[in-house]
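> heads up, no residue letters with this:
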C-alpha cells in the first residue's frame, strides 16, 4: 500500500477514527489496533513476508531478554551474535545472494573459467533493510546496557512494525520510540493539523516534484548516448531533485502520519541541499541511517580515536557499507566511496564539525562565501548521484564522459512532446526551492511559514498545493525509490 494511493487515503482515516475512539480505554487496545493495522498495511505488499517480519520481531524480542538476563559475558555475546547473524543472514539472502553469485562468476570468467552458479528467484521483501536495523539497534542497546528490554510483546512489535515507518524509515531507536509506545496518548488538535500539513507537503514533493522529475530523468538516463552534454546535466539535476523529493516526501508523510496518532518520529531530513560541505550534507541527509552507522559501526571501529589514518579508514568503511546498504550493485559502492573521498579533506583539516547550524540562520540571504560553499557542495552531490542512478558503473562513466564535452555549452533539449512539460517541471522547482529555503529553520518547510497569515491566505496556499497535486500527478501510482532498499 503506497502513501500516495487511494487505498491509503481510505485506510488512514479509518484507522485514525477507530484509534481515537479507544482513547479512554486501555492503552493496550490502541497498541493492538495499530499493530494489526501495521501488519495489514505490510501484508498489502505481499502477505507471505508477514511471516518473515513476525519471525524477525520475535528473534530480537527473545534474544534481547536473554542478553539482559544473562550474567555471563560469553552467553550475552552468544545471544547477540545469534540475533545479528540471523538478521544479517536473511538480509544477505534476500538482498545480496544473487549479486555476490553473479560477481563471483564474472570474476572467474576474467581468468577464462566458467562458473556455473545457482541464482535464486526471490522477491526482495519491502522494508527489510529498515525493520532489520530497527531490531538490531534494540539488541545492541540492550547488550551495551543502554536500555532495559520490554517484556510486552505487543509494544515491541509495534515499535518494529509501526506502519508509517515500516517500509522506508526513519530508522527509529528504542530509546526514542518505545517509551512513546508505552505511554498513554491523548488527542491533540494541534498535532492533527500539524501532521496534516506535513503530509500535504510530503505528497506535493512526491507527486508533483519527484514523480515528474523521474519521468525526464528516466528519459535522459535511459538514452544518455543520444543527448548533448547540457541535456545530460539537466538529467542529473532532474534525478537530484527526484531522489530528494521522493525520499524526504516519504519521510514527511511518515512523520505527519505518526503525529496524527500522537507519535513523534525522528527527523530524517534537515534541508541537505543547503549544506556548505559534504560533512554537513551527511548530517542532514537520511539522518537516521547516518546516525545508526555512526553509533553501531563507526564508534565501535574506534571512531575518531587512534590517529588520522584510523579515522579516515573508519570513515571509508562507513561510506562503503552505507553504499552497499542501498543496493546490490557496484554503482552504490562507488557512490559511497566517492562520498568518502569528498569528506576526507574535511577530516584532514578538521573542518568536518564546522557547520552545525543551518546556513544563514536568522538571515534571509546567505553570504557570498556561504553561497559559493553551498554551490560547490551541491555540484559534488549531483555528480555523485549519477553513480547512484546509473544502471552500471560503466554507464555512469559514459554519462560523465558525455557531460564533459563541447556540447555542454549548447541548449538542453528533450524531444517533443516531453520538452514543454519538462519546462513546466523546471519552473515548479523554483518556487519549491524558495519555500524550502524560507522554511529551512523548521522541521519541514511549511511548518510555520503560513501560520501567522490570515486564514484565507493559508487556505488558498493549501488549496494551491492540492490543486497542483491534482494537475501534475501521474496517471499511474509510483512507488518510492527507497522501497527497493
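Thanks, I have the structure now. None of the values given here were measured: they were computed from a predicted structure.

> Only C-alpha atoms from now on, for both contacts and neighbour counts.
Fine.

> longest single helix anywhere in the chain?
Counting residues, the longest helix found in the chain (DSSP state H) is helix 229-260.

> What is the subsequent helix or strand relative to it?
Counting by DSSP states H and E, the next helix or strand C-terminal to helix 229-260 is helix 278-284.

> I would like the residues contacting that next one, please.
Outside helix 278-284, the residues that touch it by Cα atoms under 8 Å, 6 or more residues apart in numbering are 268-275, 290, 339, 342-343, 346, 352-353, 355-356, 377.

> what's the next secondary structure element after it?
Next helix or strand after helix 278-284 toward the C-terminus (DSSP H and E): helix 287-293.

> want to compare, so here's the second one:
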C-alpha cells in the first residue's frame, strides 16, 4: 500500500479510530491491532510475502529468548549467527541470487567455458532490507546485553512489522522502538497535529517535488545521447532532488504517521544538501542506515582506530557494502566506492567532524565560504548520483562523457519552468526550517493564524495540482 494512494487515505483513518476509540483501554489489543494493520498494509502489495515477515519475527523472537537464558559465550555466538544467517540468507536469495549467478556465468565464460544456467524469476519483496536490518538490531543488541529479550510476542511482532516504517524506514533500533510497545500510549493533540504537519510536508516532497522531477529525469536519462551537456547536468541535478524528495518524503510521512499513534521514530534526514563536506552529508543522509552500519559493522571492524591501512579498509568496506545493499547492480557498488573516495581524505586528515552544527545556525544567510562548500559538496554528490540512477556502468560513463563537452555552456534543451519554480520554493522553505527536525515543524508559528493556515492550504493545493498518478517510492525496490 502506497502512502500517496487513495487506499492509504482510507486505511489510515480507520486504523486511527480503532486504535484510539476501540482498543485504547487495552495495551495488548492496541499492539495486536498494529500487527494486524501492518500485515494488511504489507499484504496489500502481495500477501504471499507476509510469510517472510512472520518467519523472521518468530526466528528472532526465539533467538532472543534463548540468548536470555544462555550464558556460555560459544553457544551465544552460535545463536547470533543463526539469526544473522537466516535473515541475511533470505535477503541474499531474493535480492542477489540472479546477480551472483549472472556474474558467475560471465566470469566462467570468459575463460572459454560456457555455462548453461538459468536465472530465476524472483520477485523482490518490498522493504525486505529495512525489516531485515531492524530485526537484526534486536538480536545483536540482546547478544551484546544492551537489551533484555522480550517475552511479549505481540509487542515484538508489532516492532518488526510496524506499518509506518515497515517498507522504507527509518530503520529503528530495538532499543528505541521496542520499549515503546510496552508502555501505555495516550492521545496528545499537539503530537497528532505535529504528525499531520510532517505528513503534509512528506507528501509535498514526494508528490510535488520528487514525482515532477522524475518526469524530467526519466526523459533525459533515457535519451542522454540526444541532449547537450547542460541538459545532462540539469537531469542529474533533478535526480538529486528527486531521490531526496522521494526518500526523505517517505520518512516524513512514516514519522508523522507514527506520531498519530503515540510513537517517536528517529529523524532520518537532516537537510543533507546544506552540508559543507561529505562527512557532514553522511551524518545527515539516511541517518538510520548510516548509524546502523557505523555501530554494527564499522566499529566492530575497528572503526578509525588502528593503522591507516585498516582505517582505509574499514571505510571502503562500509561504503561498498552500503552501495551493494542498495541493489544488485555494479552501478551501486561504484556509487559506494565513489563516496568512499570522497570521505576518506576527510577521515585521514581528521577533518571529518568539522561541521557538526547546521550551516548558518544563528544567521539568515551562509557565508561565502560556506556557500561554496555547499555547492562543491552538492556537485560531488550529484556526480555520484549519476551512477545510482544509471542502468549500467556504461550508461553512467556515457552520461558523464556527454556532460563534459562544449555544449556544457549552452542553454538546456529541456526547460521545465514549473518544476524549477517549485524547486526554488522548496529549497527556500527547507532553508528557513533547517534548524528543526523537518522544514515546516515550526515555520510560520509567528505568523498570523490566517497566513499560517493559508500556507498549509497552499501546500495541499500544490499537492492536488501537481501530483501525478500514484508512483511507487524509489526505495521500495531496495
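Structure received. A quick note: this is a predicted structure, and the numbers were derived from the prediction, not measured.

> one step back: how far apart are the longest helix of structure 1 and its match in structure 2?
Once fitted to structure 2, helix 229-260 of structure 1 is off its aligned match by 0.4 Å on average (mean Cα distance after the TM-score superposition for structure 1).

> What's the match for residue 249 of structure 1 in structure 2?
If you follow residue 249 of structure 1 across to structure 2 using TM-score structural alignment, you land on residue 249.

> Look up the closest residue to its match, ignoring the ones flanking it.
Nearest residue to residue 249 of structure 2 in three dimensions, chain neighbours excluded: residue 202, at 3.9 Å (Cα to Cα, 6 or more residues apart in numbering).

> Can you list the helices and strands that the longest helix of structure 1 packs against?
On a contact count with 3 or more Cα pairs under 8 Å, 6 or more residues apart in numbering; DSSP states H and E, helix 229-260 of structure 1 meets helix 189-204, helix 211-222, helix 368-389, helix 393-403.

> Can you redo those helices as CSV, where the extra columns are mean neighbour count and distance to residue 240 of structure 1?
Shown next, in CSV, are those (neighbours: other Cα atoms under 10 Å; distance: least, Cα to Cα, whole Å):
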stretch, mean neighbour count, distance to residue 240 of structure 1
helix 189-204, 20, 17
helix 211-222, 20, 9
helix 368-389, 18, 6
helix 393-403, 18, 15
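
> For residue 115 of structure 1, which of those helices is the nearest?
With Cα to Cα, the closest approach to residue 115 of structure 1 among those belongs to helix 393-403: 22.7 Å.

> Tell me which helix or strand comes right after that closest one.
helix 418-438.

> just the angle between that next one and helix 211-222, please?
Orientation check (axes from the mean of the first three to the mean of the last three Cα atoms, to 10 degrees): helix 418-438 of structure 1 against helix 211-222 gives 120 degrees.

> by contact count, what packs against helix 418-438 of structure 1?
Under the contact criterion of 3+ Cα pairs under 8 Å, 6+ apart, helix 418-438 of structure 1 touches helix 211-222.

> now the alignment partner in structure 1 of residue 398 of structure 2: how far from residue 307 of structure 1?
Structural alignment (TM-score structural alignment) places residue 398 of structure 2 against residue 398 in structure 1. With the distance defined as Cα to Cα, to the nearest Å, residue 398 of structure 1 ends up 38 Å from residue 307 of structure 1.

> Give me the three-state assignment for the residue of structure 2 positioned farthest from its centre.
For structure 2, the residue at maximal distance from the C-alpha centroid (Cα atoms, centre = their mean) is residue 112, at 41.9 Å. At residue 112 of structure 2 the chain is in coil, as set by DSSP: H, G, I helix; E, B strand; the rest coil.

> now residue 320 of structure 1
helix.

> For it, which non-adjacent residue is spatially closest?
Closest residue to residue 320 of structure 1 apart from its sequence neighbours, by Cα to Cα, 6+ apart: residue 336 at 5.0 Å.

> give me the number of residues near the one you found?
Residues lying near residue 336 of structure 1 (other Cα atoms under 10 Å) number 26.

> Just give me the match in structure 2 for it.
So, by TM-score structural alignment, residue 336 of structure 1 is matched to residue 336.

> Its match: helix or strand, and which one exactly?
Going by DSSP H and E, residue 336 of structure 2 is part of helix 330-348.

> How far does that helix sit from its chain's centre?
Here helix 330-348 of structure 2 is found 18 Å from its chain centre; the criterion is Cα atoms, centre = their mean, to the nearest Å.

> Okay, buried residues for it please.
Going by neighbour count (16 or more other Cα atoms under 10 Å), the buried part of helix 330-348 of structure 2 is 330-340, 342-344, 346-347.
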